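Undergrad: Show me the folded form of this:
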Amino acid sequence: MRDAFIDTATALLDDDPRTAVVLADISASSFAPAARQHPDRVLNVGIREQLMVGVAGGLALTGLRPIVHSYATFAVDRAYEQLKLDLDHQGVGAVVVSVGASYDGASMGRTHMSPGDVALLDTLSDWTVHVPGHPAEVPGLLRAAARHDERVYLRLSTQVNDLPRPAAGQLTVVHRGGADAPLVVAVGPMLHPVLHAITGLDVTVAYTHTPRPFDVVGLRELVGAATSAGAVPAVVLVEPYLAGTSSALLGAALGGVPHRSLALGVGRTDLRRYGEPADHARWHGLDPAGLRRSITEFLG
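TA: Have a look, this model is predicted:
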């Protein structure tokens, strides 16, 4: 995903004079050729992530379309105040592109983990959030974000699904269960472990790489099938960041519809462990075995 982002952003710099890239050392070497070609629109501010976002806000005020890039924990957690003031408060936009996701950088410790990034952005206004599940989904999402001036977060990961689903801006059914089957919503790279987890279960699985704005209409349509069959709908939400991040949105979307729901994601407890991404997926119950255990217990 990171390579797809760098290639696409470089092409945008060549093709669109509005595009600018602001870095804080991360991936600076990869953008070095582009910086030589466009020294006025590829800016590396050094290890100053707050300044990176502030510069992006200034560029946006001049009419440019800035792309900001770093690890999620630096671009969102560390620079939250600048996202709030220099973008939200000023009423300007940027494309914030992160790597590291929740625990891709676990071998570097807690400093490089950011399971709460999307929850933090939910406290701000009018952010579109893309969580691609495959590298082939990245170019289309980035190009679409570069064409307007709104605030966009593109969350990249080393965890990937088997196949790209580039048209999954809305909930897209990838596995159909019976008429009253429970619904499992998989966000981004969670689709791969979910599909392995539900083998032999009568469930419907829907996928999205755009959890913000959440596809309320699609959710109600999918849940409506179970309601029409006389069942109380059961919805399992599987997200690759903090568990429960989208629970309020799901509850609001199904307001007035009796239902049961389960939110799965990264736990809130700091495990104080290094390890690899696969280790953390297992510890948080986001591997196929852990997901199957949680889903079957919930469904009874």
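Undergrad: For the rest of this, base every contact and every neighbour count on C-alpha atoms.
TA: Fine.
Undergrad: so what secondary structure elements neighbour the longest strand along the chain?
TA: Using DSSP state E, we find that the single longest strand of the chain is strand 234-242. Contacts defined by 3 or more Cα pairs under 8 Å, 6 or more residues apart in numbering; DSSP states H and E place strand 234-242 against helix 117-121, strand 183-187, strand 260-266.
Undergrad: just the helices in the stretch 151-300 of the chain please.
TA: 191-197, 216-228, 247-253, 277-283, 288-299 (DSSP state H, counting those that start in this stretch).
Undergrad: another one to check against the first:
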Amino acid sequence: METMRERFAPVLTRLLDEDPRVAVVLAEIGKDGFAEATRRHPDRVVNVGIREQLLVGAGAGLALTGLRPVLHTFASFLVERPFEQVKLDLGHQGLGAVLVSAAASFDWPAGGFTHMAPGDVALLDTLDGWTVHVPGHPDEAETLLRHAVAAGDDKVYVRLSVQANAQGRPVDGERFSTVREGREGVVVAVGPMLDAVLEATEGLDVTVLYATTVRPFDSAALRRAADAARPDVVLVEPYLAGTSTAAANDALADLPHRVLGLGVGRRELRRYGTIEEHVAAHGLDAASLRERIAGFLRPGGEPAVNVATGRG
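TA: Below you'll find the model as predicted:
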């Protein structure tokens, strides 16, 4: 299966052909995928070199001319390094752009901590008005990318990852979807975490919600699920643990509830390893998730069995 990032350049090339407002700004990374697009649209494909602050500044300048800029590089260089430009050149000036990242939290372990960005969504949460898409499959990435480009002049972040679920699901760029229904709690799986969550909760009597658009947070979907089940919520996110706990708490503010945020830990892992080893080290593999989810929802007791399957 192709990766989300491998899908990105062909989709953007088609959007450049289809929409004269679309422009692409690169910081050297990913330029080979846009070789043909550069030949066809030399005025709307810009490579600023390894200058990430300029990447955002140039995108803001294009937005001032009425274009819809799509900015692309690794997440650590797109959100963290040029954060002042994201805050001022886009936010302060009221300009929209589409930020499309690669490498996610730890997709390239050999790149070291400089190429990891588990705090990207939490950092954008300090700013106002950002839509954040976290696809879990290349098909979803294409759909959400098209949503982002078509979103007027909004500020949109699309977080691409090598990690992916086995199959894509229908996504609308707004709402969570219900994958399973149960009575003993609610588990929200974000993007590429869905397959591990489904395996971890197999046979447990829990509702599983699937989230690929996390900002704005779909409070209504979480509230409906919590009203129909025990209002204990587990968030499983592929970035910094606890990033969405405040949003979940706000959604359930008038309802007695508990929230557990699972995700990437704050401790830096100083060995390269593999993606799978990083997943396991952060407790995001299916076996670890099952232990942590079951222990939270039924502390000191056996996991509830889903009557539909008879398994526990």
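Undergrad: Can you classify Val46 of structure 2 as helix, strand or coil?
TA: Three-state call for Val46 of structure 2 (DSSP: H, G, I helix; E, B strand; the rest coil): strand.
Undergrad: List the residues that contact the residue nearest the centre of structure 2.
TA: In structure 2, the residue lying closest to the centroid (Cα atoms, centre = their mean) is Val134, at 2.5 Å. By Cα atoms under 8 Å, 6 or more residues apart in numbering, the contact set of Val134 of structure 2 is Ala141, Val158, Arg159, Leu160, Val190, Gly191, Pro192, Ala211, Thr212, Thr213, Val214.
Undergrad: tally of neighbours for the fourth one?
TA: Which is Leu160 of structure 2. Leu160 of structure 2 is flanked by 30 other residues according to other Cα atoms under 10 Å.
Undergrad: That one -> structure 1?
TA: Per TM-score structural alignment, the equivalent position to Leu160 of structure 2 in structure 1 is Leu156.
Undergrad: I figured that match hits Gly100, correct?
TA: Yes: if you go by Cα atoms under 8 Å, Leu156 of structure 1 and Gly100 touch, sitting 7.1 Å apart.
Undergrad: which residue packs closest to Arg21 of structure 2, ignoring adjacent ones?
TA: What sits nearest to Arg21 of structure 2 in space, not counting adjacent residues and going by Cα to Cα, 6 or more residues apart in numbering, is Leu67, at 4.6 Å.
Undergrad: Burial check on the alignment partner in structure 1 of the one you found, number of neighbours?
TA: With TM-score structural alignment defining the correspondence, Leu67 of structure 2 maps onto Leu64 in structure 1. By other Cα under 10 Å, 22 other residues sit near Leu64 of structure 1.
Undergrad: Now for Leu64 of structure 1: which residues touch it?
TA: By Cα under 8 Å, 6+ apart, the residues touching Leu64 of structure 1 are Arg18, Thr19, Ala20.
Undergrad: Could you pull up the residues touching the last one?
TA: Neighbouring residues of Ala20 of structure 1 by Cα under 8 Å, 6+ apart: Leu13, Arg41, Val42, Leu43, Leu64, Arg65, Pro66, Ile67.
Undergrad: ok so it is a strand residue?
TA: Yes: counting by three-state DSSP, Ala20 of structure 1 is found in a strand.
Undergrad: Trace it over to structure 2, please.
TA: Under the alignment (TM-score structural alignment), Ala20 of structure 1 pairs with Ala23 of structure 2.
Undergrad: What is the burial count for the nearest residue to Pro238 of structure 2 once chain neighbours are set aside?
TA: Nearest non-adjacent residue to Pro238 of structure 2, counting by Cα to Cα, 6+ apart: Gly263, 5.6 Å away. Gly263 of structure 2 has 23 neighbouring residues, counting by other Cα under 10 Å.
Undergrad: The match of Ala20 of structure 1 and Val132 of structure 2, how far apart?
TA: 20 Å (Cα to Cα, to the nearest Å).
Undergrad: Structure 1: strands as residue ranges?
TA: For structure 1, strands defined by DSSP E occupy the ranges 19-23, 42-44, 65-71, 95-99, 127-130, 151-155, 172-175, 183-187, 204-208, 234-242, 260-266.
Undergrad: Let me know which of those is the nearest to Gly300 of structure 1.
TA: Ranking the strands of structure 1 by proximity to Gly300 of structure 1 (Cα to Cα) places strand 234-242 first, at 11.1 Å.
Undergrad: After superposing, tell me the mean distance of that closest one to structure 2.
TA: When structure 2 is superposed, strand 234-242 of structure 1 averages 0.4 Å from its matched positions, counting by mean Cα distance after the TM-score superposition for structure 1.
Undergrad: Contacts for that strand, please.
TA: 101-102, 114-119, 182-190, 223, 245, 259-268, 295, 299.
Undergrad: could you flag which of the residues you listed are buried?
TA: 101-102, 114-118, 182-190, 223, 245, 259, 261-267, 295 (16 or more other Cα atoms under 10 Å).
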